[in-house]
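Engineer: model this:
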Amino acid sequence: MMRISLLAGSLAALILAPQAQAQARSGLEATITRTTFGIPHITADTWRGVGYGVAYAYAQDNLCLLAEEFATVAGERSRHFGPEAKAVLGFQEVDNLSSDVFFRGVIDLPMLRAGFADQGREARGLAEGYVAGYNRFLKDAGADGIPAECRGKAWVRPISLDDVLRLTEKQMLLASSLVLAPGIANATPPGTPLAAASVPVNQALPRPGEVGLGSNGWAFGGEATANGRGLVIGNPHFPWNGPSRFWQLHVTGPEGYDVMGVGIAGTPIPTLGFNRDVAWTHTVTAARHFTLHALTLDPADPTRYMLDGESVAMEPRTVSVPMPDGTPEVTRTLYTTRFGPVFVAPQSGVNWSAGMAFALNDANRGNQRAIDTWLRIGQARNVGEIEAAVSETLGIPWVNTIAADRNGDALHADVTAVPNVSAQLIAACSTPLSPLFASLATLLDGSRSECDWEAAPGTSEPGLMPASDQAATVVRSYLTNSNDSYWLSNPRLPHPALSPILGKHESALSLRTRSNFTETEALLAAGTIDHERAKAMAFANKSLAADMVMEPLLALCADAAEPAETTARGCAALAGWDRRYEADSRGAALFRAFWSKVGQRNDLWAVPFDPADPVSTPRDLATAKVGDKLLAALGEAAAELDAAGIALDAPWGEVQRWTANGEAIPIHGGPGTAGVLNYQDARPAPGGGLVPVHGTSYIQIVGFDADGPVADAILSYSQSTDPASPHYADQTRAYAAKQWHRLPFDAEEIAAQTIGETRRITE
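Structural biologist: Below is the predicted model of the structure:
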């Protein structure tokens, strides 16, 4: 019997050996362990295995969202959802036809495929594994295992590497080309009819503050922390719906890679998080990642432009967009130039005329360096290695990098893929129209080749600004950013002036930035920072605008002889407000409505901005000049709330709510324009009240002890977009209750929080 057993075992080993070898060669093997709140811990021995496991786990939580995103970047939304419905491109809604034309006309697959072939083995393995992992989940789920929201839909399909390349390219363009996607998709030469022009299109330039990007980030060095090690607070402000939602994950991969944090749809590794030695976060930078170019057209042909006195033909690209069954395809021709695609914004007066057109040149087009950069950040042992990663690759697309390490050093690096355009070139190449575009972008003369981006030696791509001309600072005190420019990341350490394309210098700060500095300085004046004090600051829900305005406003109320009835009720409601955006704060909704009417007034403050005192100016409400207007605005705000059925003193948590499977969850946090650090941008909800659409998302507080990272975090909108998932709203309830979660990083911590069985996938 023993001989028979040994023989059987030998035969089994011979049969299974080639199978195991094939799996080892393919690298498609990973384990997925879930812990509290459904956070997946993906372990793999190869980079292909990492991508494989991450894609599988993400599809478990957000399949319908990701499948729809693949349809978006393939330019197939009109076919599946109709041309007039909306797509979410970055942080704005765009009609499906414009979205499809943009992705079919602007995404250059041959260029992306060539770039992919030149990437490192790590990035290639991650992408290839991601394709396999997504497709494996579809196979395992079968028709009946697809979530109800997208079950049986044609757009839920297996993907290829092209889909991942398109999605990655979209992510790189979120804060640049996507902002003008409708204008690119609907640009036609004068006299040329626009196919399917009946589809309503928003073709206006975004106004300042409308792009929808935000975040707060802090890096505290050893001089500011209780234990002398670094500490990071990450508070990115991202959408509550759509493909830019964050998703938590922990990846243990080859070559010592061990990183926990978050990514967005399609990201194969954490792009914001921590390892054993460093923690980092990102905030959207004030730098501009594209330039606009005014083209002087050939009088004989509006599809030709003059460059250095010579007529140059634009490059046409004709695309066809499939429509729903039975409807003919829509065909359009887009035009591109040396400076990028032509765009229009008729609602803002930007047209393609017989004599002039405008082109957009994007520094992040074809940026396939980002994953390599984040891989290097994830493997960094100190902030110096993080600075080297972002500087040498120039792969970070549109965000600041804010980091601290266990040694007690803190970093703020506003180093990204940005056009190499100096102040001198901007001055020499401006046009009479440049001031009209100044709030959105830098407009340069497109009739001279000398006005193109300058080539600098040693950059990863020609025309990018070298890191040495951008801003990076390392200290042992603290550095922070709330989306203002590189100029101030610590009010005691102003940065010298750099190119205007990197942001404004010695200009007025946003109220959120001023609130950041005010609260941070006050916190440190009272002692060093630790996790508990960091938590209290992150969720304090104070409004700097209220602190600056309420006393003089209430004095106006008291002095008003015969205020209008709505104004009088507004005064009474605000008198009882605690000046915060807590769930139980009464009067917060009224101040939000009031501030939206007066906060941007040019005559609001008696003391103007002073670059020598940027945190405290402008200040002092100019009541003598605008007092009557402020009271009138308060009355209008009260009337607005009356019309919306919202009591003037309603608890904020009864006004701002997130509804999950019929449960209304009160959401604390308020408008960043009112100087609230815990920013929530809310919009009217269908059933009344307000619903958050953008703002505080993944909040992490990461420090270090002798053994490794110590991380508290919460994801405000939870892991899954599937209403049937137990992790559809569990963290949302925790966020509402200001409960934090100690993240499990080591094996013992993971074992203690494990839920369900570990899943091993291989093929």
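
Engineer: make it CA atoms for all contacts and neighbour counts henceforth
Structural biologist: OK.

Engineer: where's residue 54 relative to residue 388, distance?
Structural biologist: Remark: distance between residue 54 and residue 388 (C-alpha to C-alpha, to the nearest Å) = 27 Å.

Engineer: Pick out whichever of those two has more residues nearby.
Structural biologist: For residue 54 versus residue 388, neighbours defined as other C-alpha atoms under 10 Å are more numerous around residue 54 (32 against 16).

Engineer: Quick one: residues contacting the residue nearest the centre of the chain.
Structural biologist: Centroid-nearest residue in the chain, with C-alpha atoms, centre = their mean: residue 238, separated by 5.2 Å. By C-alpha atoms under 8 Å, 6 or more residues apart in numbering, the contact set of residue 238 is 213, 214, 215, 244, 245, 246, 694, 695, 696, 697.

Engineer: and this one, so I can compare the two:
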Amino acid sequence: MTVLLVLIAIGLATWEPLTAATAEAPPAHRYDTVIARDRFGVPHIFGTTDADVAYGIAYAHAEDDFSTLQDVVAMTRGRLGAIDGADGAKTDYALHLVQARETVDRDYMTQPADVRALLDGYASGLNAYAARHPGEVKLARLFPVNGQDIATGFVMRSPFFFGLDATLGALVGDAPLPKESAGPQPDAPDITPVGPDGRENGSNAFVVAPRRSADGFTRMVSNSHQPWRGAVAWYELVVHSKAGWNFAGAMFPGAPYPLLGHNEHLGWTNTVNRPDLIDTYKLVLDGDGSHYRFDGQWRPLEKKTVWLPVRLWGPFVLPVPKTVYRAVQGPVIETRSGAYAIHYAGADQLRMVEQYYRLNRARNFDQWQRAMAIQGVPATNFLYADAAGNIAYFYNASFLKRKPGFDYSKVLPGDTSADFEPGTVPWAMVPRNVNPRSGFLVNANSTPFLSAGAGSEMNPADWSPLLGIETDTTNRDNRALELMGANPKISAEDLERIKFDTGVSRRGWTAKWFADLMAADAKGDPQVAAAQALLRQWDWNLDGKGPADALAALLMKTGQSWHYPRKPEADPRAALGEATAYLRRVFGRLDPPLGAMLRLRQGKVDLPLDGGPEVLRAAANWDEAPDGRLAVKHGDSFVMFVQWDKSGRVSSRSIQPFGAATTRPDSPHHTDQSRLFVAHELKPVWFYPRDLKGNIERLYRP
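Structural biologist: I've put the predicted structure just below:
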């Protein structure tokens, strides 16, 4: 028996590395690349060609966060479970379910040659770093990687930014489907961790036209809310190629270019939007479950057995078989209550890879719109500004084609084509607000029909209800519109003050929530009554100056947890009880300073924070540390202020919570931006190479 167990253990330990497919490396090429690190460690990457730049992007990012990049590559290979165990295996299952690899294998060679060269250059940069640092490689046969691996990352992650994980998780858990992909539901297991958590989503974006700015400048503020660590954390960079690609912004691990920011001529930023982009169909199966009925005929249910590597402990990896199914509508989930096919936006295509590259290279509004018309990015708001003074908001989505007479917010019959039509509506049908009379546009994850102020909003009647456009509002959007609308002329200082605002609007869901909290029956509980008395003194601001701010921040978090995912309102008395219990347990009082509770923690840095959930100065989510303090992990992440002056010259400033080398504790740039971030200060972005001179910390060829 002991010998048998040893043999099994050896088999488990060796199975995954020996059976994992090794990719063919990109064609050998000598890349002409130079990396200049500025005094904040931000890489400025120079290359003769755009592919040379992509090579340097990968190498520089690997220097700062090779661990996360390996996780992303493992995800594209269906091997994340060999690193992260059962949690990683969920992602591997999702990769197979959405056929990300199959999509890339089918379409990769039809991509434009310059796009493939860019992907190959990025993959080659990762391979070069791995070859020079073999001790950092954490999974056998993960390298070399190639352009197909990088493209697969885009195909895999895109649908999880608009809630596909929520629908999959609800089906797997036999839980109620989320309303309009709202986010994870109670008792619904997360199917994949690669996208942003629906309970924490959020971002702010502002653009101001010359007619509304105090000095005639065009301005843009990028203020995405993402996790501060991991596979969807922002990484800042500036790129320059002799072929004319110049861009400053930020990217996610695994991207060969910035995903938002600016070039000389224009810029854009993104916020998460939540249109209804997922239709669910209940199939009718035959007796043995091998066929499904569709338009009176029995079709074979496509199925494929995949092996998910699951790390158990140490080097031991267990192969777990799983069957994935597919019907005409899309991937199929089999549950106790039946089999469900999922039709979702932007499925089975990799056009987003080219689209982002063309956006980077656009030189004017027309070129930028032509790139958007590729319709590869299946969801996400785009707010745009440029040197010519244009501003625009595109409620971008690959809206599903739908037929009148059916309720697509509910589970649909899957045995007929009457309620199903493949394809995406034309780009011309995508809602947009271009150069509004108000001279400004904002979005903070609200409905697109509230973005430009009174008299300049889009008319909901102009857009088909079949598109499933969201109608939600957030406190951040309400507050932003209040503050922007109150300024006849918005100065640079005004815009900075608005972005870092910690106020809570006295209208919308927050007004009702706090009214309900203060009106709740304390039922003789002196702690609840004391909390209500403290709340009545609150000034509706989470600036850390008032005695009720810590309590209010906790209650904002509770409110966000039901309002944002479109759930019923939480019990106000229970929410007060939970908040007071925490404050008494950790601080022995109900009125500790907000900064004593909310902390920025990284390495040896431990700093107080202001703001909170659902305010413009966002601290969206946190973990309770062993000492009871709340270590923020999600919220204001990469922040960038961009302006074009009257002559069209661009300049920008930025900030991140930690630094360029988030996962390198020994780096001087592990936390060198933290004190600035806490103080609402910004650092310069040296966009033009001539401005970078004198601010270079290190210059080298990778």
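
Engineer: With structure 2 overlaid, report how far the helix or strand where the residue nearest to the centre of structure 1 lies is off on average.
Structural biologist: Here residue 238 of structure 1 sits within strand 231-239, counting by DSSP states H and E. For strand 231-239 of structure 1, the mean deviation from structure 2 after alignment is 1.0 Å (mean C-alpha distance after the TM-score superposition for structure 1).

Engineer: Excluding chain neighbours, what is closest to residue 397 of structure 2?
Structural biologist: Spatial nearest neighbour of residue 397 of structure 2, chain neighbours left out: residue 379 (4.2 Å); criterion: C-alpha to C-alpha, 6 or more residues apart in numbering.

Engineer: Next: residue 756 of structure 1.
Structural biologist: Of all residues not flanking residue 756 of structure 1 in the chain, residue 34 sits nearest, at 6.9 Å (C-alpha to C-alpha, 6+ apart).

Engineer: circling back to that earlier point, which part of structure 2 matches the strand holding residue 238 of structure 1?
Structural biologist: Mapping strand 231-239 of structure 1 onto structure 2 (TM-score structural alignment) gives residues 219-227.

Engineer: what number of residues lie near residue 623 of structure 1?
Structural biologist: Counted with other C-alpha under 10 Å, residues neighbouring residue 623 of structure 1 total 19.

Engineer: My read is that it contacts residue 554, right?
Structural biologist: No: with contact defined as C-alpha atoms under 8 Å, residue 623 of structure 1 does not reach residue 554; the gap is 11.0 Å.

Engineer: ok, back up a step: the residue nearest to residue 756 of structure 1 maps to what in structure 2?
Structural biologist: Aligned partner of residue 34 of structure 1 by TM-score structural alignment: residue 37.

Engineer: Would you confirm that its match belongs to a strand?
Structural biologist: Yes: membership of residue 37 of structure 2 in a strand is supported by DSSP: H, G, I helix; E, B strand; the rest coil.

Engineer: which residues touch the closest residue to residue 412 of structure 1 other than its chain neighbours?
Structural biologist: Setting aside the residues directly before and after it, residue 412 of structure 1 is nearest to residue 402 in space (C-alpha to C-alpha, 6+ apart), at 4.6 Å. By C-alpha under 8 Å, 6+ apart, the contact set of residue 402 of structure 1 is 217-219, 232, 280-283, 410-413, 479-480.

Engineer: One more: residue 81 of structure 2?
Structural biologist: Here residue 81 of structure 2 is in contact with 87, 88, 89, 90, 91, 92, 308, 309, 310, 311 (C-alpha under 8 Å, 6+ apart).

Engineer: Is the counterpart of it in structure 1 in a helix, a strand, or coil?
Structural biologist: Matched across to structure 1, residue 81 of structure 2 falls on residue 78, judged by TM-score structural alignment. Classification of residue 78 of structure 1 using three-state DSSP returns helix.

Engineer: again, but for residue 479 of structure 1
Structural biologist: Using three-state DSSP, the structure places residue 479 of structure 1 in strand.

Engineer: For the aligned partner of it in structure 2, give me its contacts.
Structural biologist: Under the alignment defined by TM-score structural alignment, residue 479 of structure 1 corresponds to residue 441 in structure 2. Residue 441 of structure 2 makes contact with 206, 207, 208, 383, 391, 392, 393, 451, 452, 453 under the criterion C-alpha under 8 Å, 6+ apart.

Engineer: Neighbour-wise, which one of these leads?
Structural biologist: Highest neighbour count within those: residue 208, with 32 neighbours (other C-alpha under 10 Å).

Engineer: from memory it sits against residue 434, does it?
Structural biologist: No: using C-alpha under 8 Å, residue 208 of structure 2 makes no contact with residue 434, being 11.8 Å away.

Engineer: does residue 69 of structure 2 belong to a helix or a strand, and which?
Structural biologist: Assigning secondary structure by DSSP H and E places residue 69 of structure 2 in helix 50-76.

Engineer: Show me what that helix is packed up against.
Structural biologist: The contact analysis (3 or more C-alpha pairs under 8 Å, 6 or more residues apart in numbering; DSSP states H and E) places helix 50-76 of structure 2 against strand 33-38, strand 43-47, helix 86-97, helix 113-132, helix 147-157, strand 235-241.

Engineer: Please enumerate residues in contact with the third one?
Structural biologist: So that's helix 86-97 of structure 2. For helix 86-97 of structure 2, contacts defined as C-alpha under 8 Å, 6+ apart pick out 75-82, 101, 156, 191-194, 306, 308-311, 322, 324-325, 331.

Engineer: Next up, the contacts around residue 677 of structure 1.
Structural biologist: When contacts are counted by C-alpha under 8 Å, 6+ apart, residue 677 of structure 1 touches 216, 512, 515, 516, 538, 541, 542, 543, 669.

Engineer: Now the buried members of those.
Structural biologist: 216, 512, 515, 516, 538, 541, 542, 543, 669 (16 or more other C-alpha atoms under 10 Å).

Engineer: Please say which position in structure 2 the first one maps to.
Structural biologist: Okay, so that is residue 216 of structure 1. In structure 2, residue 216 of structure 1 lands on residue 204 (TM-score structural alignment).

Engineer: Have a look at how far, on average, the one helix or strand its match maps to is from structure 1.
Structural biologist: Using DSSP H and E, residue 204 of structure 2 sits in strand 203-208. Following superposition, strand 203-208 of structure 2 is found to deviate from structure 1 by 1.3 Å on average (mean C-alpha distance after the TM-score superposition for structure 1).
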